[in-house]
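S.K.: the amino acid sequence is not available; the structure is as follows:
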């Protein structure tokens, strides 16, 4: 029964992606992954219900498909995190294990229908070598790609703090959980019967559906609800053309290596302090390193270097530190006592209560309530 639920949810989510306007490459990969899950669940239901034995021509088709789970998860993760594989040859390499398995299934497909049924009914008798190799490749591949996906996500989480001032909606925690869940499925495959694994896959589909609906941009085109990653900011941070501060402060020979002299660092930092003191750009909750670099007319890498060297912080921590200082200043004014703590925090540039509380305690060692009561 649970197979049927998983099938319908996977097909439903696939249709949502199919009709979605302005589909990204990540959307297309997720669509293929959901179709794969649907097909596997349908084939499993056919096997359990005995339909396969009435129509043996279908037997064996599902043998190659499970190895694609991990591959599609990984390709989806790298698209979401802005690390698109540009060379088609590199993408092809990820499908080599499935091609190997496809070649190994040729002897099975050469059997008569009666022989195929006997192989299935006798737990792979005569093809024990294939069952072993297939199980090994599927489990190793699934676990490897789940771990690889987690590494990419963790790297992404560190990178976004160098670019975005507010990262709460860009950390992709749901995608990390999805990667862990995918890995758990392949661990279950090592110790439990196939039905348990397919039940776990159905739960994975439920997870994708639940969190996908909450992450509105996955299944619907809604620019205002974009909660994963501002891809354009990341790309621009990598590609934006360099602008000199002055010929003295940034020597030509060092410029190609993104090198700055002490004069250059001091000049950029002075300009940064000036715009922050006078214009308070940190109050913009969507402020990014790229935007601030444009305001200062410097390369984002230079600005990031200056903040790291002088403030000993990344861009994210630096901006949120300024927001906390501004919050303490505003909250200490008597006439502002009529406003709630969180409303003042929002005025200072925070866009979530959890981020505000985290950085307030990080900077002061106390909660906002304890701080003002002490």
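M.R.: All right, it came through fine. All figures in this text were calculated on a predicted structure; none of them were measured in a lab.

S.K.: could you use CA atoms for every contact and neighbour count after this?
M.R.: Will do.

S.K.: packing partners of the host helix or strand of residue 217?
M.R.: Secondary structure from DSSP states H and E places residue 217 in helix 216-219. Counting by 3 or more CA pairs under 8 Å, 6 or more residues apart in numbering; DSSP states H and E, the packing neighbours recorded for helix 216-219 are helix 2-19, helix 194-214.

S.K.: C-terminal to that helix, what's the next element?
M.R.: Counting by DSSP H and E, what follows helix 216-219 is helix 231-239.

S.K.: counting contacts, what elements does that following helix pack onto?
M.R.: Partner elements for helix 231-239 (3+ CA pairs under 8 Å, 6+ apart): helix 289-296.

S.K.: got another one to weigh against that:
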């Protein structure tokens, strides 16, 4: 039942993704990855249920397929963490798969009865190709899992310099994908039991189905921004316990030192001018109220290069883009709740108007900036006013 569940869910998730609106290249990679995984589980299921005498060719096609798991993981991670597009050169990642099929090429030219006999003899005559394929699988898993981790760590370091809200960035999603693939390869390397290997793979698909549908920008069609909700009294819960409470909610600035910009062509005079224009833009147009504001968006509004804007923010404000924008949001929130009309709405709905897109992120940033929770801050200001 576990194998069948994995097979059915793989193809079902592929269907869900392929019918999704506004698909990205990463979505297409995931569709293909899930479809191949479903087919691979199917070939094992047929072998496990001793149906080699009925589907020998189909089962044989599954033998080299572990070699695609690593490349799919790396390509998906790359496309999710960069603006790069899929290129023909990236097809070379699947060259080991083609070479592996070449090793077993003789098998596919055997007659039906010869293929059945080969499975009954447990692959006798193909010992060397099988051994080469096995070591290639070991190497592929180690190399691609490592490359994916490096890619993800590098991406993590750049987030605070690019995004003003990070709750919708699929960092945990990608991290767990890598962990799952690594776990499967641990079973392959140290357990070497097919039932456990494919059982782990089936569990991976089940996890992917459960966790994936909860991720923004993966399986769903996108959700509208919450609207301001009128109430008689209002308070923002200190936490919402949602999946957005992740390591991505409170990123830290990795490097604001002058050493980082030693090779920059931006003069001090130009930096000061950009900083002045940035302050005017923030005060007059309030771009931070856009929950999806990015460094590129802000740089485009100012007509400057994103790298120069990042340098100005780091050097003049001594903070990251993320911290700057969220501080502006907190300041706007404080300004709005000082008005009498704020009592008509919940605190969190006011926070949404200021550019936050989750209660958890709002509460965390507010306490970081003021040292108080939103409700405590309101109580304190009310007490002082009285």
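M.R.: Good, I have the coordinates. A quick note: this is a predicted structure, and the numbers were derived from the prediction, not measured.

S.K.: care to give me the TM-score?
M.R.: In this superposition the chains share a TM-score of 0.79, using TM-score structural alignment, normalised by the length of structure 1; 342 aligned residues with a CA RMSD of 3.0 Å.

S.K.: which stretches in the stretch 251-386 of structure 2 count as helices?
M.R.: 268-284, 295-302, 306-316, 321-337, 347-353, 359-370, 374-385 (DSSP state H, counting those that start in this stretch).

S.K.: I'd like those helices as CSV, with mean neighbour count and distance to residue 142 of structure 2 appended.
M.R.: Below are the helices of the stretch 251-386 of structure 2 laid out as CSV (neighbours: other CA atoms under 10 Å; distance: least, CA to CA, whole Å):
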stretch, mean neighbour count, distance to residue 142 of structure 2
helix 268-284, 14, 45
helix 295-302, 17, 35
helix 306-316, 20, 34
helix 321-337, 21, 34
helix 347-353, 24, 43
helix 359-370, 20, 35
helix 374-385, 13, 47
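
S.K.: residue 48 of structure 2: which of the ones you listed is closest?
M.R.: Distance to residue 48 of structure 2, taken as CA to CA, is lowest for helix 359-370 among the helices of the stretch 251-386 of structure 2, at 46.9 Å.

S.K.: how close does the closest one sit to structure 1?
M.R.: Comparing helix 359-370 of structure 2 with its match in structure 1 after superposition yields a mean distance of 2.3 Å (mean CA distance after the TM-score superposition for structure 1).

S.K.: neighbours around residue 131 of structure 2, how many?
M.R.: 11 (other CA atoms under 10 Å).

S.K.: is it within a helix or a strand, and which one?
M.R.: Going by DSSP H and E, residue 131 of structure 2 is in helix 127-158.

S.K.: show me what that helix is packed up against.
M.R.: helix 69-80, helix 95-103, helix 171-186.

S.K.: so which of the ones you listed is the most packed in?
M.R.: helix 69-80 (a mean of 22; mean count of other CA atoms under 10 Å).

S.K.: that helix to helix 171-186, inter-axis angle?
M.R.: 170 degrees (axes from the mean of the first three to the mean of the last three CA atoms, to 10 degrees).

S.K.: which other helices and strands does helix 69-80 of structure 2 contact?
M.R.: helix 25-48, helix 127-158, helix 171-186.

S.K.: reformat the helices and strands packed on helix 216-219 of structure 1 into a markdown table and put distance to residue 131 of structure 1 next to each item.
M.R.: Listed next are those as a markdown table, based on distance: least, CA to CA, whole Å:
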| stretch | distance to residue 131 of structure 1 |
| --- | --- |
| helix 2-19 | 23 |
| helix 194-214 | 13 |
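
S.K.: want to throw the ones you listed into a markdown table with distance to residue 117 of structure 1 and mean neighbour count?
M.R.: Putting those into a markdown table (distance: least, CA to CA, whole Å; neighbours: other CA atoms under 10 Å) gives the following:
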| stretch | distance to residue 117 of structure 1 | mean neighbour count |
| --- | --- | --- |
| helix 2-19 | 22 | 18 |
| helix 194-214 | 18 | 18 |
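
S.K.: nearest to residue 102 of structure 1, out of these?
M.R.: With CA to CA, the closest approach to residue 102 of structure 1 among those belongs to helix 194-214: 20.4 Å.

S.K.: average offset of the closest one relative to structure 2?
M.R.: Mean deviation for helix 194-214 of structure 1: 1.7 Å (mean CA distance after the TM-score superposition for structure 1).

S.K.: which part of structure 2 lines up with that helix?
M.R.: Under the alignment (TM-score structural alignment), helix 194-214 of structure 1 falls on residues 194-214 in structure 2.

S.K.: coming back round to it: so for residue 70 of structure 1, which of the helices and strands packed on helix 216-219 of structure 1 sits nearest?
M.R.: Nearest of these (CA to CA): helix 194-214, 12.4 Å.

S.K.: so which elements touch that closest one?
M.R.: In this structure, helix 194-214 of structure 1 packs against helix 2-19, helix 25-49, helix 173-191, helix 216-219, with contacts taken as 3+ CA pairs under 8 Å, 6+ apart.

S.K.: re the thing from before, of the helices and strands packed on helix 127-158 of structure 2, which is nearest residue 301 of structure 2?
M.R.: helix 69-80 (25.1 Å).

S.K.: mean shift between that closest one and structure 1?
M.R.: Looks like 1.5 Å for helix 69-80 of structure 2 (mean CA distance after the TM-score superposition for structure 1).

S.K.: okay, the angle between that helix and helix 25-48?
M.R.: Using the same axes, to 10 degrees: helix 69-80 of structure 2 against helix 25-48 is 160 degrees.

S.K.: how far is helix 69-80 of structure 2 from where the chain is centred?
M.R.: The chain centroid and the centroid of helix 69-80 of structure 2 are separated by 11 Å, computed with CA atoms, centre = their mean, to the nearest Å.

S.K.: cool, stretch 164-175 of structure 1 as well?
M.R.: Here stretch 164-175 of structure 1 is found 9 Å from its chain centre; the criterion is CA atoms, centre = their mean.

S.K.: quick one: end-to-end length of it, please.
M.R.: 19 Å (CA to CA, to the nearest Å).

S.K.: could you check how far residue 3 of structure 2 is from residue 177 of structure 2?
M.R.: 19 Å.

S.K.: residue 132 of structure 2 - how many residues pack around it?
M.R.: When neighbours are counted by other CA under 10 Å, residue 132 of structure 2 comes out with 12.

S.K.: tell me how far it lies from residue 164 of structure 2.
M.R.: Residue 132 of structure 2 sits 48 Å away from residue 164 of structure 2, going by CA to CA.

S.K.: which residues touch the residue lying closest to residue 189 of structure 2 once chain neighbours are set aside?
M.R.: The shortest distance from residue 189 of structure 2 to any non-neighbouring residue, by CA to CA, 6 or more residues apart in numbering, is to residue 138 (6.7 Å). Residue 138 of structure 2 is in contact with 185, 188-189, counting by CA atoms under 8 Å, 6 or more residues apart in numbering.
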